[in-house]
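**Student:** Sequence first, predicted coordinates after that:
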Amino acid sequence: MKHDKLVFIRIICLVGIIGEVLFPNSTVGILFGLILAITSVIFLLMLKNEMALEKSDCENNYSISIMCISVVVLLLIIVGYMILKDFQIITLSDTQEYFFSEILVFSFMALFGSCANALPFNKYVGLRLPWTLVDYQTWRYAHKLLHELSFPAILFSIVILKMFPNKSKTLMIWSVLLYLGVPSFFSYLYYKKKHQ
């Protein structure tokens, strides 16, 4: 039964992607995608007690709730802004828009980082890589790294963005890639060393 519910989440996500293709750059497509995304997150919240792959993690699932709820809030903020912008209720300059996106990205990095160390070993929420999904110790190592690097990565990104304000978009992309890439790379090395 649990497996059937999780397959249903994947189907919802697939339908959401198809909806985005059928209604590109339209308010209808955005709302359709938002409703399906929130529905799939609600299903994840309902199944959070069944998602942990390690018995010792079964009771430590508050971090999944925090992550799921923060994703819903983030989606609501982004979609709300896009709709208000489409109807010209809110108009931000490029600089203000970049600043707004930086606040959202850094907020999510801070939330993800603060929850990462406590995330239970699962296949749906967290740093889901082939080597973290097959080994409990590697999962713990990757998420501990992610937790420890979050705030230094945010501070470093803020400093770099202040030094190069004209390169905001590129620097934000690289900040997120490095933030996720460093724990991914080192956890891969950890996994390889452990399984030699």
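**Tutor:** On my side now, so go ahead.
**Student:** From now on I want contacts and neighbour counts done on CA atoms only, so please keep to that.
**Tutor:** Will do.
**Student:** And the nearest residue to Leu145 once chain neighbours are set aside, how close does it get to Lys192?
**Tutor:** Spatial nearest neighbour of Leu145, excluding adjacent residues (Cα to Cα, 6 or more residues apart in numbering): Pro183 at 5.6 Å. Distance, Pro183 to Lys192, using Cα to Cα, to the nearest Å: 14 Å.
**Student:** Which one's more surrounded, these two?
**Tutor:** Using other Cα atoms under 10 Å as the criterion, Pro183 and Lys192 rank with Pro183 on top: 21 against 12.
**Student:** Just list the residues touching that one, thanks.
**Tutor:** Residues near Pro183 by Cα atoms under 8 Å, 6 or more residues apart in numbering: 142-143, 145-146.
**Student:** Would you tell me which one of those comes nearest to Tyr81?
**Tutor:** The shortest approach to Tyr81 among the contacts of Pro183 belongs to Leu146, at 29.0 Å (Cα to Cα).
**Student:** And here is the other one:
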Amino acid sequence: MLGDNIKKYRREREYTQEELSAKLHVVRQTLSKWENNASVPDAEVLIRISRALEVPVSVLLDLTPEEETVDLTDELARVNEELAERNQQLQRNTLASQKRGQIVFLSFAALMVVILVDNPLASLLLVGACIALSLLILYRNLSLFSESTVSISQMKALKVVTIFNAVFLIVLLAVCGLLQAQVITLTAQQEQWLLMGVFSGLFLFFGALSPRLPYQRHTGLRLPWTVRDEDTWNLAHRIIGVISLPLTLLYLAAAFSVSDMELIGTISVIALMLYIGIPGVISLVFFWRKYH
């Protein structure tokens, strides 16, 4: 960009910022802003920069021979617009990093509560509060964490998933708290039904919404290769949509065939591993072939 070229040729001419700014009759801070692409000089000053650095204006602006006849003022306006978009994106990235930091801090706080708090009920409440705050931050900043090209339907899917996650975790923590306090009790059969209902509901819910989730880094099948490539992300989530119903039916058939709670738990873990593993492996092969 223009600022990078000014810096490059200033260094090639062995000028300091103070020396070049003196030649241009501007303060050093102004030259620093140009070199850092925070602003652009006007047409008259750009010509002075060109003469001082002994570099054609077309070279400073990265113009091709066909573009050398364009109006200099219009070209600077275009560069200024590009810089404004770039600076806006940098501000957006900085804000997103701050919000991610808050979510990471709350996650770490939840982990420390689990380690340090002995009272199970108090631990559940504090962990629930940390999770709820994390999900609230995520929900309020979905557009910030997502690409600007996310459609209305995709954003709606993100919001639905985020709300579902919040409600599910709150209900789960509430049930665990009530069980811990012995306010409610469940028979062995009721525990089995609850476990199968939770896994089946999760499989079907995320299977229905996964193909609609846009490419981003906070909600979905976040594997090292899916978050690095949009095509890989889309493939993995389409596969989840395809396998969710048959896998749920197979899971229920296997779970109903046994009565031991430990076996049902093992079947549930295997089903979850398949739910993640099948799209994970297929998308990994796709990613590997695409880039190797």
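**Tutor:** Structure received. Given the structure is predicted, the values throughout are model-derived calculations rather than measurements.
**Student:** Would you map the helices across the stretch 1-150 of the second structure?
**Tutor:** Using DSSP state H, counting those that start in this stretch, the helices assigned to the stretch 1-150 of the second structure run over residues 2-12, 17-24, 28-35, 43-53, 57-60, 72-116, 120-140, 142-145.
**Student:** The second one aligns to what range in the first structure?
**Tutor:** Counting by TM-score structural alignment, helix 17-24 of the second structure pairs with no residue of the first structure.
**Student:** what angle separates that helix from helix 43-53?
**Tutor:** 120 degrees (axes from the mean of the first three to the mean of the last three Cα atoms, to 10 degrees).
**Student:** Any chance you could list what contacts helix 17-24 of the second structure?
**Tutor:** Outside helix 17-24 of the second structure, the residues that reach it (Cα under 8 Å, 6+ apart) are 10, 27-28, 31-32, 45, 48-49, 52.
**Student:** Just the closest of the residues you listed to Asn141 of the second structure, please.
**Tutor:** Set against Asn141 of the second structure, the nearest of the contacts of helix 17-24 of the second structure by Cα to Cα is Ser32 (33.0 Å).
**Student:** okay, now the closest one: neighbour count?
**Tutor:** Burial measure for Ser32 of the second structure: 18 neighbouring residues, criterion other Cα under 10 Å.
**Student:** on that earlier part again, could the contacts of helix 17-24 of the second structure go into JSON lines alongside distance to Gln180 of the second structure?
**Tutor:** Formatted as JSON lines, the contacts of helix 17-24 of the second structure follow (distance: Cα to Cα, whole Å):
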{"residue": "Arg10", "distance to Gln180 of the second structure": "70"}
{"residue": "Val27", "distance to Gln180 of the second structure": "69"}
{"residue": "Arg28", "distance to Gln180 of the second structure": "67"}
{"residue": "Leu31", "distance to Gln180 of the second structure": "66"}
{"residue": "Ser32", "distance to Gln180 of the second structure": "62"}
{"residue": "Val45", "distance to Gln180 of the second structure": "73"}
{"residue": "Arg48", "distance to Gln180 of the second structure": "77"}
{"residue": "Ile49", "distance to Gln180 of the second structure": "74"}
{"residue": "Ala52", "distance to Gln180 of the second structure": "77"}
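**Student:** Check those residues for burial and list the buried ones.
**Tutor:** With neighbours counted by 16 or more other Cα atoms under 10 Å, those contain buried members at 10, 28, 31-32, 49.
**Student:** Can you tell me which of the contacts of Pro183 of the first structure is closest to Ile103 of the first structure?
**Tutor:** Leu146 (19.1 Å).
**Student:** Which residue in the second structure aligns with the closest one?
**Tutor:** Structural alignment (TM-score structural alignment) places Leu146 of the first structure against Ile240 in the second structure.
**Student:** which ones are touching its match?
**Tutor:** Applying Cα under 8 Å, 6+ apart, one finds that Ile240 of the second structure lies in contact with 206-207, 210-211, 275, 279.
**Student:** which is the next helix or strand following whichever strand or helix holds it?
**Tutor:** Applying DSSP states H and E as the criterion places Ile240 of the second structure in helix 230-256. Downstream of helix 230-256 of the second structure, the first helix or strand assigned by DSSP H and E is helix 261-291.
**Student:** how far away is Ser97 of the second structure from Ala132 of the second structure?
**Tutor:** Applying Cα to Cα to Ser97 of the second structure and Ala132 of the second structure gives a distance of 19 Å.
**Student:** ok, those two, which is more surrounded?
**Tutor:** Shown here are Ser97 of the second structure and Ala132; by other Cα under 10 Å, Ala132 has more neighbours (18 against 14).
**Student:** The more buried one: what's it in contact with?
**Tutor:** Each residue near Ala132 of the second structure by Cα under 8 Å, 6+ apart is listed here: 166, 170.
**Student:** Just give me the match in the second structure for the residue nearest to Leu145 of the first structure.
**Tutor:** Matched by TM-score structural alignment, Pro183 of the first structure corresponds to Pro279 in the second structure.
**Student:** just Met82 of the first structure next, same as before
**Tutor:** Aligned partner of Met82 of the first structure by TM-score structural alignment: Cys176.
**Student:** Count the residues that sit near that match.
**Tutor:** Cys176 of the second structure, neighbours per other Cα under 10 Å, totals 16.
**Student:** quick revisit: out of the helices of the stretch 1-150 of the second structure, which gets nearest to Val258 of the second structure?
**Tutor:** Across these, closest to Val258 of the second structure is helix 120-140 (Cα to Cα), at 31.3 Å.
**Student:** what's the matching range in the first structure for that closest one?
**Tutor:** Using TM-score structural alignment, helix 120-140 of the second structure pairs with 26-46 in the first structure.
**Student:** residue nearest the centroid of the second structure?
**Tutor:** Arg217 (2.7 Å; Cα atoms, centre = their mean).
**Student:** Which of the helices or strands spans that residue?
**Tutor:** Arg217 of the second structure belongs to no helix or strand, assigned by DSSP H and E.
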